[in-house]
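Q: pasting a predicted model and its sequence here:
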Amino acid sequence: MKVIVMGAGVIGVTTAYYLAKAGAEVTVLDRQPGPGLETSYANAGELSYGMTSPWAAPGIPWKAVKWMFMKRRPFFIWPLISPPMWAWCAQMIRNCNADSYRVNKSRMVRISNYSRDVMPELVAETGITYDGREQGTLQLFRTAKQLKSSKADQEILAEFGSPYEVLDQDGCIQAEPALAQVREKFVGGLRLLADRTGDCRVFTMALAEKCAEMGVEFRYGQTIKSFVIENDRVAGVDTDIAGRVTGDAYVCALGSYGPRTLRPIGIKLPVYPVKGYSVTLPVIEETAAPQSTIMDETHKVAITRLGDRIRVAGTAEIAGYSKRLGPHATDTVRHVINDLFPGAGDLTRAEGWTGLRPMTPDGTPVLGPTRYPNLYLNTGHGTLGWTMACGSGRAVADIVLGRKPEINFDGLTAARYE
């Protein structure tokens, strides 16, 4: 079987790997000059198995309003004249209730846990390295109210079998010794023991090399212009450089750009880009630097150790497809690293970045079949693409090849929006 995978981010490349491993002839198309150059390029670096939750949760609409007026706000929405944007926001608000949250979280955890279980096997098979660590995530609370509110999260973590521990100030410092110099700035934390960390782009590049060794063809610099439909099947995709590319099956892993490509053939997905920011800076003082990932609950900023670098990522900005990196865009993430780990890294050499997270209004990605029998989806992972990549890539590959996937696909496909 010849399969065309559209997209060479971490989702597309993991899908290509599992297809090729099963014997498929795979071609990957991407408009960038190499793999992992868009949303996968400089994300938070978290493999957030314990923090797998939809953004649409009870109380979030009111919190979002308050966040927009913070000096260093974690959330902002631009008042664009955009019907798709406002329709997506309305759908998300409708999911901000306890019943929807529980259903959506259970679907997301199903993929996340599967990804957690299969990723070590992939790493062992390929031997790739990516600055990976297995020291968990420390959700850091600056106020007693935040610590008390985490009780609800603890109950959900226990329900889904995700190990955790509640820490006081001393416990947080034991987990992250560098926090000793700022102990007055937090009251405690929730440590998620199953979480891992690593550089998503390094992983994607290394896996793409392995895929190429397995015979996968990567065609970079190819923008997909349209699908060719014949007899109610996809007969090919037209690109701006190579012309028409054909296969037996097609997987759309185009992230935020998937809906634009799919809409002309009648597939309407509520996947919308939510802009995020990060800075990456070199470590200059080991004793002052973090060892794993710290999530600042107040600013919703993640600080992750990646080898001899620190990645600081956060902010959710609804601003359409704009990728502008303004002069003050990374002020919040810069403030947080300097506030919690002063002197750890060299901010004068920080590399700023912005990317578009492909978000669904219910948080669950869109996987598997479509109305066309040879077109499949692997998109809409939001902030959890790195976390869910191996699991969703393997499961979608099974579907494409006509094999029974190892996870239940109920509620994961585009059919839930019909």
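A: That came through, no problem.
Q: contacts and neighbour counts: CA atoms only from here.
A: Will do.
Q: state the distance from residue 186 to residue 31.
A: Distance of residue 186 to residue 31, computed by C-alpha to C-alpha, to the nearest Å: 44 Å.
Q: hmm, I typed the wrong one, I wanted residue 361.
A: Separation of residue 361 from residue 31 (C-alpha to C-alpha) stands at 26 Å.
Q: ok, these two, which is more surrounded?
A: residue 361 (24 against 19; other C-alpha atoms under 10 Å).
Q: so the more buried one: helix, strand or coil?
A: coil (DSSP: H, G, I helix; E, B strand; the rest coil).
Q: what do you get for residue 179?
A: Applying three-state DSSP: residue 179 is helix.
Q: for the one 3 residues further on, same thing?
A: For residue 182, the assignment made with three-state DSSP gives helix.
Q: residues near the nearest residue in space to residue 210 that is not next to it in sequence, how many?
A: Once flanking residues are discounted, residue 210 sits nearest to residue 126: 7.0 Å by C-alpha to C-alpha, 6 or more residues apart in numbering. Counted with other C-alpha under 10 Å, residues neighbouring residue 126 total 13.
Q: could you report the distance from residue 126 to residue 332?
A: 37 Å.
Q: tell me how many other residues crowd residue 99.
A: Neighbours around residue 99, by other C-alpha under 10 Å: 11.
Q: from residue 113, how far off is it?
A: Between residue 99 and residue 113 the distance is 21 Å, computed by C-alpha to C-alpha.
Q: alongside the first one, take a look at this:
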Amino acid sequence: MKVIVVGAGIIGATIAYNLSRDGADVTVVTDQSPSATQASFGWINASFYADEVHHRLRVTSMAAYGRLMDTLPSLPIQMNGALWWEEQGDGLTALQDALLTLGYPVERLDSVDVSALEPELRGLPDVFLRFPSEGDAEPDALAAALLKASGAHVVTGVRVKRIIENNGMVCGVETQMGIMAANKVIVAAGNGAPEILASVDVALPMLVRPGALVATKPISGKVSSVLVTPNGEARQLPDGRILASAVASHQSDSSDKVIENAVEIAVRVLAWLDPLIGDERLEWDCVSLAYRPVPEDGLPVIGRVGLDGLYVAVMHSGVTLAAITGEAIAADVLGKGDAFDALLAPYRPSRFQ
């Protein structure tokens, strides 16, 4: 079976890995335009969720990451937990109670506990929640590692113009370098997906959701946990830099435009980040901007749509959901997808058709 995956970000790479592992002949096609994966914060979690069903999807994906790491232990993933103090008082207790009701691992810590766990942190509040099962990944490196491990063919720098069909069945894609034949096509091209799908009258309405991140210059101190603060999320990269979101509640931010310039964003983020991290003075290194692929209702889009042999996988929180999406799409393409039907029922692309 010849399968084309359009998109080489974390979603496309994970799908390609799972398909190739199960014996499919996979070609990944990417135009190499800047992707959300390259500028993703990289938090793997289920403490953020839209509803109980969405929470279960995220938890299931975290379990899928466990299977992936068992098979490929050198992947750039660290499951060192997350510290949350976005709110205090009733807000913190409400989140703790909600997650405990869902059966999610949660620990309530005080500032003494956190100082022992993360000695580089300063100016701490009284109470924290810790999510010990969470972690982070280096998204671009993870996607590259999965593509390499897949053994899939990769075509780079080439734009897919449209889906090719015959009598209601997919038979390939037309690229700027001509037609490529395939039995199945999976569109995992993020914000580029709607234009490709429109070529066969498949609708995928998307929101405009820019997300800015600030990275500092490297520091010598070590921070292991993902930090979820009232001002934004932060974590340390393998090279010692601190990566921070430009806004609080980065995952649910509904802004459709960025009104500050890059320097203003960096200065504002350092104003809260510098007093928090160690005794070294933080300097900003770079500011990155990416447009998160968020479907119109804010929920993932995963599964078959339109033509026989056509699939789509587009979502925000792509890093968290990549592992289960790769397993589920591969199973569906290979005729083994029944086990995922109940889990993915709310996220099928048919809801937009």
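A: Yep, it's here. Not measured: the values here are computed from a predicted model.
Q: what residue of the second structure takes the place of the residue nearest to residue 210 of the first structure?
A: Using TM-score structural alignment as the criterion, residue 126 of the first structure maps onto residue 72 of the second structure.
Q: likewise for residue 251 of the first structure?
A: Correspondence of residue 251 of the first structure to the second structure, assessed by TM-score structural alignment: residue 186.
Q: quick check, that match in contact with residue 312.
A: Yes: between residue 186 of the second structure and residue 312 a contact is recorded at 5.4 Å, counting by C-alpha atoms under 8 Å.
Q: ranges for the strands of the stretch 1-150 of the second structure?
A: Remark: strands assigned in the stretch 1-150 of the second structure by DSSP state E, counting those that start in this stretch are 2-6, 25-30, 43-44, 77-78, 82-84, 107-110, 127-131, 135-137.
Q: residue 217 of the second structure is nearest to which of those strands?
A: strand 135-137 (19.1 Å; C-alpha to C-alpha).
Q: what range does that closest one cover in the first structure?
A: Against the first structure, strand 135-137 of the second structure falls on residues 196-198 (TM-score structural alignment).
Q: could you do stretch 101-115 of the second structure as well?
A: Matched against the first structure by TM-score structural alignment, stretch 101-115 of the second structure falls on residues 159-173.
Q: now do the same end-to-end measure for that stretch.
A: End to end - C-alpha to C-alpha - stretch 159-173 of the first structure spans 27 Å.
Q: how far does it sit from its chain's centre?
A: Centre-to-centre, stretch 159-173 of the first structure and its host chain are 23 Å apart (C-alpha atoms, centre = their mean, to the nearest Å).
Q: go on, stretch 163-173 of the second structure?
A: With C-alpha atoms, centre = their mean, you get 29 Å for stretch 163-173 of the second structure.
Q: in which helix or strand would I find the equivalent of residue 289 of the second structure over in the first structure?
A: Using TM-score structural alignment as the criterion, the counterpart of residue 289 of the second structure in the first structure is residue 354. Using DSSP states H and E, residue 354 of the first structure maps to strand 351-359.
Q: would you mark the buried spots in that strand?
A: For strand 351-359 of the first structure, a neighbour-count test (16 or more other C-alpha atoms under 10 Å) marks 352, 353, 354, 355, 356, 357, 358, 359 as buried.
Q: now tabulate those in a markdown table and tack on distance to residue 194 of the first structure.
A: Listed next are those as a markdown table, based on distance: C-alpha to C-alpha, whole Å:
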| residue | distance to residue 194 of the first structure |
| --- | --- |
| 352 | 29 |
| 353 | 28 |
| 354 | 27 |
| 355 | 26 |
| 356 | 26 |
| 357 | 23 |
| 358 | 24 |
| 359 | 24 |
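Q: which of those residues sits closest to residue 262 of the first structure?
A: Relative to residue 262 of the first structure, the closest of those is residue 358; by C-alpha to C-alpha it sits at 14.3 Å.
Q: and the closest one, what does it touch?
A: Taking C-alpha atoms under 8 Å, 6 or more residues apart in numbering, we find residue 358 of the first structure in contact with 255, 256, 271, 272, 273, 274, 379, 380, 381, 382, 383.
Q: out of these, the closest to residue 200 of the first structure would be?
A: residue 383 (12.1 Å).
Q: can you pull out the helices in the first structure?
A: Remark: helices assigned in the first structure by DSSP state H are 10-21, 60-68, 83-94, 98-126, 144-159, 169-175, 200-213, 258-262, 331-340, 385-400.
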